[in-house]
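1. Need the 3D shape of this:
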Amino acid sequence: MIKLLHVEDDADIREIAEMALSLSGEYDVVQCETGEIALAYVENYTPDVILLDMMMPGMTGRQTLEKMREKPEFADVPAIFMTARAQHAEIDELLAIGAADVISKPFDPIALGDQIKQAMEKARLTQAA
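-> Predicted coordinates:
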């Protein structure tokens, strides 16, 4: 099972993502509605991959990832951002700070699991190089 931490403030998106990923049988999904809650949760949990909403109240997805990356055990955990504002400049910026991928909203629930696995593989190959 792939341990996935999903940080998303929109309850509907959390529900759709959780249903799509759980139905595949490949993901153990933990969800948090804010960056602050996610940071508290990861004190005792290290996921295989992090799926972050970009724009959330309080901490943004980027700020949440930056805080997580301060912990050595999170240095190599692939992070994927989900955003409705998928402009080329923003995507390039997120990739430059170490995002494995950026998924545009609205996303395809059927393809989500495969997109995450592809991003994890891309991150693994990048780390090995």
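2. C-alpha only now, for contacts and for neighbours.
-> Will do.
3. what's the spacing between the residue lying closest to Pro106 once chain neighbours are set aside and Asp53?
-> Distances taken as C-alpha to C-alpha, 6 or more residues apart in numbering place Ala84 nearest to Pro106, at 6.9 Å, with adjacent residues excluded. Going from Ala84 to Asp53 by C-alpha to C-alpha, to the nearest Å gives 9 Å.
4. related to what we said a few turns ago, since we're on the residue nearest to Pro106, how many residues are nearby?
-> Ala84 has 13 neighbours, counted by other C-alpha atoms under 10 Å.
5. Could you double-check that it lies in contact with Phe107?
-> No. Look at Ala84 against Phe107 with C-alpha atoms under 8 Å: they stay out of range, at 9.2 Å.
6. contact partners of the longest helix along the chain?
-> Under DSSP state H, the helix in the chain containing the largest number of residues is helix 109-128. Residues outside helix 109-128 that contact it (C-alpha atoms under 8 Å, 6 or more residues apart in numbering): 16-17, 20-21, 24, 49, 76, 78, 80, 100-101.
7. change it to 7 Å
-> Identification of contacts with helix 109-128 by C-alpha atoms under 7 Å, 6 or more residues apart in numbering yields 16-17, 20-21, 78, 100-101.
8. and if you look at stretch 72-83?
-> Taking C-alpha under 7 Å, 6+ apart as the rule, stretch 72-83 contacts 48-54, 68-69, 99-105, 120, 123.
9. run the last query once more with 8 Å
-> 46-55, 61, 65, 68-69, 94, 98-105, 116, 119-120, 123, 127.
10. One more, please, to line up against the first structure:
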Amino acid sequence: MMKQVLVIDDEEDIREIAKVSLQISKQWQVLTASSGEEGLAIAAKAQPDVILLDVVMPDMDGLTTLQTLKQTPATQFIPVIMLTAAGSMISDQKYAELGAEAIVSKPFDPGLLGDQIATALDWPVE
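-> As a prediction, this is how the structure comes out:
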């Protein structure tokens, strides 16, 4: 069964790098959203297997998006992995308390991203 990943990040280059690396390394289907609002709508409709969520975004930031995902019945069980730039103000502990499965630091290694996601979610690493 092909996995489906939703990448929510306001930076187009980050979305593209994540999308291409996951498609090539894992043959996963990748959806992208450029804002928290767009991501919430796509997540509810598409029901992806996992969401990669950027922390720092304009308007609706990653924490607000995470909280909304976890409070919405249609999306509350979708695992979320936070994408954080080094030196984030919020602790990994805080993300975990809010329901994030794992943290991936930016800049991430495109060659390792798929395995990092699989490992965090206990998916078989191929």
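11. Assuming the best superposition, what's their TM-score?
-> The TM-score (TM-score structural alignment, normalised by the length of the second structure) is 0.87; 122 aligned residues with a C-alpha RMSD of 1.8 Å.
12. how far out from the middle of the chain is the longest helix of the first structure?
-> Distance of helix 109-128 of the first structure from its chain centroid, counting by C-alpha atoms, centre = their mean, to the nearest Å, is 11 Å.
13. Give me the buried positions along it.
-> Buried residues in helix 109-128 of the first structure, defined by neighbour count with 16 or more other C-alpha atoms under 10 Å: 109, 113, 115-116, 119-120, 123.
14. So for the second structure, the centremost residue is which one?
-> What sits nearest the mean C-alpha location of the second structure, by C-alpha atoms, centre = their mean, is Leu52, with 0.7 Å.
15. any idea of the angle the host helix or strand of that residue forms with helix 110-120?
-> Per DSSP states H and E, Leu52 of the second structure falls inside strand 50-54. Orientation check (axes from the mean of the first three to the mean of the last three C-alpha atoms, to 10 degrees): strand 50-54 of the second structure against helix 110-120 gives 120 degrees.
16. Run through the helices of the first structure in chain order.
-> Secondary structure of the first structure (DSSP H): helices located at 11-24, 35-41, 61-69, 88-96, 109-128.
17. Redo those as CSV? Include distance to Ile2 of the first structure.
-> Listed next are these as CSV, based on distance: least, C-alpha to C-alpha, whole Å:
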stretch, distance to Ile2 of the first structure
helix 11-24, 10
helix 35-41, 17
helix 61-69, 19
helix 88-96, 22
helix 109-128, 9
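18. wait, what's in contact with the residue nearest to the centre of the second structure?
-> Shown in contact with Leu52 of the second structure (C-alpha under 8 Å, 6+ apart): 5-8, 80-83.
19. Now render those as TSV, adding distance to Val30 of the second structure.
-> Converted to TSV, the contacts of Leu52 of the second structure look like this (distance: C-alpha to C-alpha, whole Å):
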residue	distance to Val30 of the second structure
Val5	5
Leu6	6
Val7	7
Ile8	11
Val80	14
Ile81	14
Met82	16
Leu83	16
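20. right, and out of the residues you listed, which lies closest to Ala33 of the second structure?
-> Distances from Ala33 of the second structure to the contacts of Leu52 of the second structure, taken as C-alpha to C-alpha, are shortest for Ile8 (4.7 Å).
21. can you count the residues close to that closest one?
-> As a burial measure, Ile8 of the second structure scores 31 neighbours (other C-alpha under 10 Å).
22. I'd like the distance from it to Thr32 of the second structure, if you could.
-> Applying C-alpha to C-alpha to Ile8 of the second structure and Thr32 of the second structure gives a distance of 6 Å.
23. Overlap of the contact sets of these two?
-> In contact with both Ile8 of the second structure and Thr32: 15, 39, using C-alpha under 8 Å, 6+ apart.
24. Now do Ala41 of the second structure: how many residues are near it, please.
-> Applying other C-alpha under 10 Å, we find 14 residues neighbouring Ala41 of the second structure.
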